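In: 3D model of this:
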Amino acid sequence: MTLEEIIDHRKTLARTCVTKAVFPDTTNHHDTLFGGTALQWMDEISFIAATRFSRQNIVTVSSDRIDFKHAVPAGSVVELVANVVEVGRTSIKVRVDMYVESLYEDGSIKAITGYFSFVAIDEDKKPTPVLPQSFLDQYQGK
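Out: Model (predicted):
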């Protein structure tokens, strides 16, 4: 396999989806999901996707461009979908889309989109390749 094929395969394996109910304890005075709660959920699922991609210790280094397109009302259901979209030598960027749907109607709309960047770290907390040579060797049958 080429490096590009390995990365594409790892991206497929890393895709992560989580469904959550929006209960009153996660809403603000407008009866919509707290922005901070949405960010927490998005950081968590993006962390899972990045870890699934690299299977190493990783840390969040930034959240980039969070677009709140639609309010998420109390009593609705949200689905968070995380996909690895960029891979650097030591870094991974994950896009998270949050979709909102009513409990009582079909269909959903994209409510929030955000990007989260991670760095793989070694035992000394120093950046390390997200795909170390030993990992790549497994794909090459070595």
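In: alpha carbons only for contacts and neighbour counts from here, please
Out: Will do.
In: now what about stretch 25-40, what contacts it?
Out: For stretch 25-40, contacts defined as Cα atoms under 8 Å, 6 or more residues apart in numbering pick out 22, 24, 71-74.
In: Oh, that last question was meant for stretch 85-104, not what I typed.
Out: 7, 11, 42, 45-46, 49-50, 72, 75-84, 107-120, 127-131.
In: to compare against the first, here's another:
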Amino acid sequence: MPTVADTHIVNRERVQPTHANNYESAHGGIVMKWMDEIGAMSAMRAARETCVTAQMSRVDFERPIPIGNTALVESYAYATGRTSVRVRIEVSREDPRTGETEQTTSAYATFVAISDGEPTEVPELTVKGEKCRELRDTALAEEPER
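Out: Alright, predicted model coming up:
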């Protein structure tokens, strides 16, 4: 059975001018695309199947990511249903010269496992160790109403 730790993914994207809005920071739609892609990877690690986005809720854009900074996208699965995987996604801006980070965006998403074009059952997600428990408990405590 997959664990919360098995689904934890961290990815970086350098914010280029082609990713920017009129204010020289990452366009919200581009940030959401990165979040969706990395979130799906976490879901697939949990489901052991291809997953598609069913919904994304409470996307909070707290501050911009300027051109030249790195978008640090982090996600992990924290709960499963019969065919669904719930994922927490957080984005931080990272200064590529110093490594200094600051959270910019967060969201919750639900993905559905698909096999042969149909929803398919997913294994139960297990929690092993204090870090897994902390990640899961934090996500559950902050999860928006479903």
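In: Would you reformat the contacts of stretch 25-40 of the first structure as TSV and include secondary structure and distance to Asn57 of the first structure?
Out: Output for the contacts of stretch 25-40 of the first structure, formatted as TSV (DSSP: H, G, I helix; E, B strand; the rest coil; distance: Cα to Cα, whole Å):
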residue	secondary structure	distance to Asn57 of the first structure
Val22	coil	30
Pro24	helix	34
Ala71	coil	34
Val72	coil	32
Pro73	strand	35
Ala74	coil	35
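In: Using the three-state scheme, assign the spatially most central residue of the first structure.
Out: The centroid of the first structure falls nearest to Ser46 when counting by Cα atoms, centre = their mean (2.0 Å). Following DSSP: H, G, I helix; E, B strand; the rest coil, Ser46 of the first structure is assigned to helix.
In: Can you tell me what it aligns to in the second structure?
Out: Counting by TM-score structural alignment, Ser46 of the first structure corresponds to Gly39 in the second structure.
In: list the contacts for Phe61 of the second structure?
Out: By Cα under 8 Å, 6+ apart, Phe61 of the second structure lies in contact with 28, 104-106.
In: lining up the residues you listed with the first structure, which overlap?
Out: For the contacts of Phe61 of the second structure, the contacts that are reproduced in the first structure, applying both residues aligned by TM-score structural alignment, their matches' Cα atoms under 8 Å, are 104-106.
In: ok, so of the residues you listed, who is nearest Ile9 of the second structure?
Out: Nearest to Ile9 of the second structure among those, counting by Cα to Cα, is Ser106 at 14.6 Å.
In: quick one: that closest one is in a helix?
Out: No. Assigned with three-state DSSP, Ser106 of the second structure falls outside any helix and is strand.
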